[in-house]
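>>> Sharing a sequence plus its predicted fold:
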Amino acid sequence: MKNIKVLGSGCKNCETTANLIRIAAEQAGAEIDLEKITDMAEIMGYGVMSTPGVVVDGKVVHAGGLPGPDLVRQWIAE
């Protein structure tokens, strides 16, 4: 099971990113543990300065702006 964290304040882009990940996992039949991290100190601990950020299994894979659907599917498939 993949651990995926969406880093952000809870803004619309952060919520949309979390929903994109949830939908991609459902479509792929993949089980994920999806967390939303809103604590700015924890977000900055990952080195993310612009949100939303995405962390997959402890590795930052995206920061700033909405990720494209193909990129989200790639995170789920890896």
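Received, thanks. Numbering: from 1, shown residues only.
>>> When you work out contacts or count neighbours from here on, use the C-alpha atoms and nothing else.
Fine.
>>> Contacts only, for Asn13.
Pro52, Gly65, Leu66 (CA atoms under 8 Å, 6 or more residues apart in numbering).
>>> cutoff 10 Å now
By CA atoms under 10 Å, 6 or more residues apart in numbering, the residues touching Asn13 are Asn19, Thr51, Pro52, Gly64, Gly65, Leu66, Pro67.
>>> Included below, for side-by-side comparison, is a second structure:
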Amino acid sequence: MEIKILGSGCVNCKKLEENAQKAIRELQVDSTIIKVQDIREIMKYGVMRTPAIVINEKVKMAGKVCTAEEIKRYIAEEQ
């Protein structure tokens, strides 16, 4: 499973990444987290507000920091 964190590297982006790592640990899912900071790459996903989380190339949430529990639900949708 591939999880992408889209954003500039701001505090909210870092918190979203931490929450994603926590969700992965708790679910014991084999996953890779990739940080995407290039604005052109981010815009390819149609994301206008960051941070955003993309799982298996599907935008799950943009413009807010998801909790680990929300991310767990998104991961379950993609399994």
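Perfect, I can see it now. No experiment lies behind these values; they were computed from the predicted model shown.
>>> Counting only helices, which of the contacts of Asn13 of the first structure make the cut?
Counting by DSSP state H, the contacts of Asn13 of the first structure place Asn19 in helices.
>>> got JSON lines for the contacts of Asn13 of the first structure, with distance to Ile37 of the first structure too?
JSON lines is the format used below for the contacts of Asn13 of the first structure (distance: CA to CA, whole Å):
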{"residue": "Asn19", "distance to Ile37 of the first structure": "14"}
{"residue": "Thr51", "distance to Ile37 of the first structure": "11"}
{"residue": "Pro52", "distance to Ile37 of the first structure": "10"}
{"residue": "Gly64", "distance to Ile37 of the first structure": "15"}
{"residue": "Gly65", "distance to Ile37 of the first structure": "16"}
{"residue": "Leu66", "distance to Ile37 of the first structure": "16"}
{"residue": "Pro67", "distance to Ile37 of the first structure": "17"}
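>>> Quick check: which element contains the residue positioned nearest the centre of the second structure?
In the second structure, the centroid-proximal residue (CA atoms, centre = their mean) is Ile53; its distance is 2.6 Å. When elements are assigned from DSSP states H and E, Ile53 of the second structure belongs to strand 52-55.
>>> so how much does that strand differ from the first structure once superposed?
On superposition with the first structure, the mean distance recorded for strand 52-55 of the second structure (mean CA distance after the TM-score superposition for the first structure) is 0.7 Å.
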